[in-house]
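Colleague: quick one, fold the following:
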Amino acid sequence: MITALEIIVVILALLIIGVVVAQKSKTQGMGAGFGGGAEDLFGSRARGMDALLSKLTIVLSIAFAICTLLLGRLMHTF
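Modeller: Alright, predicted model coming up:
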C-alpha cells in the first residue's frame, strides 16, 4: 500500500509540474497593475484551455495533498 501511494504521489507531482508549466502567465510584471494591463489583471476571466488547466491544477493539488497525508499517516511520520 505504501509503495502504491509513493508511486501515485510521484505521478501527481509530475502532473502538477506539467500543468503549471503549461499555463499562461497571468501577470506581465510589476508595471501591469499601474499601466494598461490593469484590466487584464483584475477584470479578466480564464477561458478555454486556461480555465481547464486552472481547474486541473486545483484537482491535482487536492489529490496530491490527500495522498501525501495518507502516506505520512501510514508511515507514522506525523
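
Colleague: C-alpha from now on. contacts and neighbour counts both.
Modeller: Fine.

Colleague: helix or strand for residue 66, just tell me which one.
Modeller: Under the criterion of DSSP states H and E, residue 66 resides in helix 49-74.

Colleague: work out the gap between that helix and the centre of the chain.
Modeller: In terms of C-alpha atoms, centre = their mean, to the nearest Å, the centre of helix 49-74 is set 7 Å apart from its chain centre.

Colleague: neighbours of residue 58, just the number please.
Modeller: 12 (other C-alpha atoms under 10 Å).

Colleague: what comes into contact with stretch 48-64?
Modeller: 9, 12, 13, 15, 16, 19, 20, 22, 23, 24 (C-alpha atoms under 8 Å, 6 or more residues apart in numbering).

Colleague: another one to check against the first:
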Amino acid sequence: MELALTVLLVIVCISLITVVLLQPGKSSGLSGAIGGGSEQLFGKQKIRGSELFLHRATVILSLLFFIIMLTLTYLKI
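Modeller: Take a look at the predicted model:
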C-alpha cells in the first residue's frame, strides 16, 4: 500500500510540475500591474481553451498531492 502510494505521489508530482510549467505567465510587466491588473483581480478576463484545462488540471493534481501526502503521513505513524 505504501509503495503504491509513493509511486502514485511521484507520478502526481511530475505531472503537477509539468502542468504548472506549461501555463502561460499572467503578468505583463509593470505596465500590466498599473493599467490592467484590476481586470484580473475582478475577474473580467475569462479563462478559455487550453488555459482552462491547465488551470483545472493544476487544481486537481494539487488536491491529489495533498491527499496522498496526508495518507502517507497517516500510514507512517
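
Colleague: and the TM-score between them?
Modeller: In this superposition the chains share a TM-score of 0.86, using TM-score structural alignment, normalised by the length of structure 2; 75 aligned residues with a C-alpha RMSD of 1.5 Å.

Colleague: hmm, back to that, what's the average distance of the helix holding residue 66 of structure 1 to structure 2?
Modeller: Following the fit onto structure 2, the mean deviation recorded for helix 49-74 of structure 1 is 0.4 Å by mean C-alpha distance after the TM-score superposition for structure 1.

Colleague: residue nearest the centroid of structure 1?
Modeller: For structure 1, the residue nearest the mean C-alpha position is residue 57 (3.4 Å; C-alpha atoms, centre = their mean).

Colleague: okay, it and residue 23 of structure 1: tell me how far apart.
Modeller: 10 Å (C-alpha to C-alpha, to the nearest Å).

Colleague: try residue 71 of structure 1
Modeller: With distances taken as C-alpha to C-alpha, residue 71 of structure 1 is found 29 Å from residue 23 of structure 1.

Colleague: of those two, which one has the most company?
Modeller: For residue 71 of structure 1 versus residue 23, neighbours defined as other C-alpha under 10 Å are more numerous around residue 71 (19 against 15).

Colleague: now do the contacts for that one.
Modeller: Applying C-alpha under 8 Å, 6+ apart, the residues near residue 71 of structure 1 are 2, 5, 6.

Colleague: buried ones among those?
Modeller: Neighbour-count burial (16 or more other C-alpha atoms under 10 Å) is assigned, among the contacts of residue 71 of structure 1, to residue 5.
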